[in-house]
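Asks: no sequence for this one, just the structure:
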């Protein structure tokens, strides 16, 4: 080896040993962790064990959806709970004795329509999906995973399919069968197992077996949950779950006992309870050069704060986890499908048409990376606020002095302009600053002395107007409460942000029910 080559290699070695070591991220990084398992999908609102029920569970933000599988006569793995189609369908076929093509002739929405009173137009016929199809749906996103419950001895086939599709990181298994769950761990030790237990099993035996087999969770029948059992499960380093719970009072009681996970046909209901327990009065960490313009949440674990030239994501306690500088003037914002949509005006506000430069900027809600920009020239006095409802975006904004009405601009998801709605609101200073659709109504925050809160029905007919300040941000929560933003400032320090929960009130529009603790200010 020449001296020159030795020198080059030595230099390379020195560089390499000084490079930072990148720790491998866990395979499940990025998935939600909220303890909400949508039992057979969102089966309270959609036909159980269908792709629409699973998609709804994903859209709502459940961290797991659960499904059941059986094997057909021709060896297909299908998603169905019962061994026959009698309970859910319009004909009675035995799954194990029928081909998949025969099973596809069954309308499994029949019982759902009968129980809910829905028409065929409201709930069209549905067919039994294949496990392949369900896994394909789940693998299109990275927030929700699927727990597979084998209703017959098909564990090996299911694991083989998971391996074939490369779906391991999206998948878990659950059942009360010890042989089935043991087989999962033998074939795929990295896949989580939720071992279902009855109300009266011996918790000490259950824990001993779970630890021996490497099971991650014990899911108890809800009627058998006690504080002592929960304490023992958690002390063993295992997740404590309960199945299957649909009424709010029992959900609340189980959470009070310390249960980590609840299986439910009504994930929306459980998520609302979590939101009610999570979102409280809190201050945003830090101070900023310009004032707060709007807030949003993802209904789960994040609050988004938009100051005039800074965009932040915090946890529910107000601790900053992501922050980016943005163009002046960023305004109000909304969260939709993992993205943030912010009303932006790069021109003049509240002036005659032609002086504004209105946009909607789109950001990744996790990283705050900018994804897109959409021009919204219809907001001729400056885009200041935005909300999402019924598959469409609605932009509000500035207003010159003397105009006695406000305007709401409707856009489709690609931001093609659809319609201008007129609010018979009377004059509000600088138009509308913030907007949200919640509890079946529109809510708009406006500047002024005093500030004004407007309430309108879905057709934009104004039905309430109060002296209440929601001009710095307003967001509806799943449990029927609101978060209202406040923006104190301190000379020499800067502008700050905080949110306080409020509830609808006939006399004052919204009523604040909790203030920020002095130690959090």
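Replies: That came through fine. Because the structure is predicted, anything quoted here is derived from the model rather than measured.

Asks: could you use CA atoms for every contact and neighbour count after this?
Replies: Noted.

Asks: excluding chain neighbours, give the residue nearest to residue 207 in space.
Replies: residue 233 (6.9 Å; Cα to Cα, 6 or more residues apart in numbering).

Asks: residues of the helix or strand the one you found falls within that come out buried?
Replies: Assigned by DSSP states H and E, residue 233 belongs to helix 227-235. For helix 227-235, the neighbour count (16 or more other Cα atoms under 10 Å) marks 229-230, 233-234 as buried.

Asks: what's in contact with the helix or strand that that helix is followed by?
Replies: Next helix or strand after helix 227-235 toward the C-terminus (DSSP H and E): strand 239-243. The contact list for strand 239-243 (Cα atoms under 8 Å, 6 or more residues apart in numbering) reads 216-222, 225, 230, 233-234, 254, 258-264.

Asks: got it, and stretch 167-187?
Replies: With Cα under 8 Å, 6+ apart as the criterion, stretch 167-187 contacts 27-28, 135, 138-139, 144-150, 153, 155-156, 159, 162, 191-197, 213-215.

Asks: distance between that stretch and the chain's centre?
Replies: On the basis of Cα atoms, centre = their mean, to the nearest Å, stretch 167-187 sits 26 Å off its chain's mean C-alpha point.

Asks: quick one: residue 125 is in a helix?
Replies: No: using DSSP: H, G, I helix; E, B strand; the rest coil, the secondary structure at residue 125 is coil, not a helix.

Asks: what sits against it?
Replies: 107-110.

Asks: with secondary structure added, can I get the residues you listed in a markdown table?
Replies: As requested, these are exported to a markdown table (three-state DSSP):
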| residue | secondary structure |
| --- | --- |
| 107 | coil |
| 108 | coil |
| 109 | coil |
| 110 | helix |
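
Asks: what residues does the closest residue to residue 86 other than its chain neighbours make contact with?
Replies: Nearest-residue entry for residue 86: residue 92, 4.3 Å, with adjacent residues in sequence omitted and distances by Cα to Cα, 6+ apart. Shown in contact with residue 92 (Cα under 8 Å, 6+ apart): 84-86.

Asks: pasting the second one now:
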């Protein structure tokens, strides 16, 4: 059965990449969550998508220019009533010890090469003994290879925007057990072939009914969606299949 990962948490209805969005995704019944990590000026791992804090918080400037104690003062819930800080990865992993969710950690090091970020993330995943529930993904495939070499026990999955020829061959060559393509960049045939070659396929960001139906119909490994509630509803009829 296709798993449902909540993209930046239940971000269709709650502030993205906040503990509130993660908790609500879990309550809704998602199989996993997806989140993004970056480093503060003093080397703390924080959960935020953009390189700048402007769009999602009350502040402005680059994540890398804030000290951890400064970034924690910002409100990451601009639209809501309740103030929410930018979570630390530690906070999320501690919470994960209370549930059975899977978690896709996207390393946001495509534009800013955060020195040592992979090592810090891996160290925490091992500390909380969550190796079998974490998938590390990135558009920076050098980072994916490095992560695999540092921690072969943690699944890695490169992210793609464009289609790639025989993605299972590429994945095997970099020892990745999964791929996270843009949903429109892969045909049913390529997805099925990839899965048949032992590589998990988790397309992003799948929000339209038709796209969800297409992927549930071919029993894709997982989808990454902003709206886990809608995805769970659409998945229901497919759950009865043998």
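Replies: All right, it came through fine. Bear in mind the structure is a predicted one, so any value in this text is a computation, not a measurement.

Asks: follow-up on the earlier one: alignment lookup: the residue nearest to residue 86 of the first structure to the second structure.
Replies: Alignment note (TM-score structural alignment): residue 92 of the first structure maps to residue 60 of the second structure.

Asks: how close does the aligned residue in the second structure for residue 36 of the first structure get to residue 207 of the second structure?
Replies: Under the alignment (TM-score structural alignment), residue 36 of the first structure pairs with residue 4 of the second structure. From residue 4 of the second structure over to residue 207 of the second structure the distance is 11 Å, taken as Cα to Cα, to the nearest Å.

Asks: before we move on, what about residue 119 of the second structure?
Replies: Residue 119 of the second structure is 33 Å from residue 207 of the second structure, by Cα to Cα.

Asks: show me which of these two is the more surrounded one.
Replies: Neighbours per residue (other Cα atoms under 10 Å) separate residue 119 of the second structure from residue 207, with residue 207 holding more: 18 against 14.

Asks: ok, average deviation of whichever strand in the second structure runs longest from the first structure?
Replies: Looking across the second structure with DSSP state E, the single longest strand is strand 32-39. Following the fit onto the first structure, the mean deviation recorded for strand 32-39 of the second structure is 0.7 Å by mean Cα distance after the TM-score superposition for the first structure.

Asks: the first structure: matching residues for that strand?
Replies: Using TM-score structural alignment, strand 32-39 of the second structure pairs with 64-71 in the first structure.

Asks: which residue is nearest the centroid of the second structure?
Replies: Nearest residue to the geometric centre of the second structure (Cα atoms, centre = their mean): residue 34, 2.7 Å.

Asks: so that one sits against residue 106, correct?
Replies: Yes: using Cα atoms under 8 Å, residue 34 of the second structure is in contact with residue 106, at 7.4 Å.

Asks: all helices for the second structure, in order.
Replies: Counting by DSSP state H, the second structure has helices at residues 19-28, 68-71, 89-96, 117-127, 141-150, 167-173, 188-196, 209-217, 228-235.

Asks: switch these over to CSV; also include distance to residue 47 of the second structure.
Replies: Shown next, in CSV, are those (distance: least, Cα to Cα, whole Å):
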stretch, distance to residue 47 of the second structure
helix 19-28, 10
helix 68-71, 11
helix 89-96, 6
helix 117-127, 11
helix 141-150, 18
helix 167-173, 26
helix 188-196, 30
helix 209-217, 27
helix 228-235, 20
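
Asks: tell me which of those helices sits nearest to residue 46 of the second structure.
Replies: helix 89-96 (5.6 Å; Cα to Cα).

Asks: so which bit of the first structure is the closest one matched to?
Replies: Going by TM-score structural alignment: helix 89-96 of the second structure matches residues 131-138.

Asks: pull out the buried positions in that stretch.
Replies: Under 16+ other Cα under 10 Å, the buried positions of stretch 131-138 of the first structure are 131-132, 134-135, 138.

Asks: neighbours of residue 175 of the second structure, how many?
Replies: Neighbour count for residue 175 of the second structure, taken as other Cα under 10 Å: 17.

Asks: that one -> the first structure?
Replies: In the first structure, residue 175 of the second structure lands on residue 214 (TM-score structural alignment).

Asks: before we move on, what about residue 162 of the second structure?
Replies: In the first structure, the residue matched to residue 162 of the second structure (TM-score structural alignment) is residue 199.

Asks: and that match, how far is that from residue 331 of the first structure?
Replies: Residue 199 of the first structure is 52 Å from residue 331 of the first structure, by Cα to Cα.

Asks: same drill for these two, tell me which one is more crowded.
Replies: residue 331 (31 against 17).

Asks: contacting residues for that one?
Replies: 293-294, 306-308, 342-345, 383-385, 433.

Asks: one more: residue 74 of the second structure?
Replies: 57-59, 85-86.

Asks: quick one: what's aligned to it in the first structure?
Replies: Using TM-score structural alignment, the partner of residue 74 of the second structure in the first structure is residue 106.

Asks: again, but for residue 220 of the second structure
Replies: Under TM-score structural alignment, residue 220 of the second structure pairs with residue 259 in the first structure.

Asks: I figured that match hits residue 228, correct?
Replies: No: taking Cα under 8 Å as the definition, residue 259 of the first structure is not a contact partner of residue 228, at 11.4 Å.

Asks: re the thing from before, check the mean deviation of the helix holding residue 233 of the first structure from the second structure.
Replies: Mean for helix 227-235 of the first structure is 1.9 Å (mean Cα distance after the TM-score superposition for the first structure).

Asks: how about that helix, aligned to which bit of the second structure?
Replies: Against the second structure, helix 227-235 of the first structure falls on residues 188-196 (TM-score structural alignment).

Asks: what range in the second structure matches the longest helix along the first structure?
Replies: Identified as the longest helix of the first structure according to DSSP H is helix 3-17. Across the second structure, nothing matches helix 3-17 of the first structure (TM-score structural alignment).

Asks: so how far is that helix from its chain's centroid?
Replies: Using Cα atoms, centre = their mean, the offset of helix 3-17 of the first structure from its chain centre is 50 Å.

Asks: kindly report the same for stretch 441-454 of the first structure.
Replies: On Cα atoms, centre = their mean, the centre of stretch 441-454 of the first structure falls 27 Å from that of its chain.
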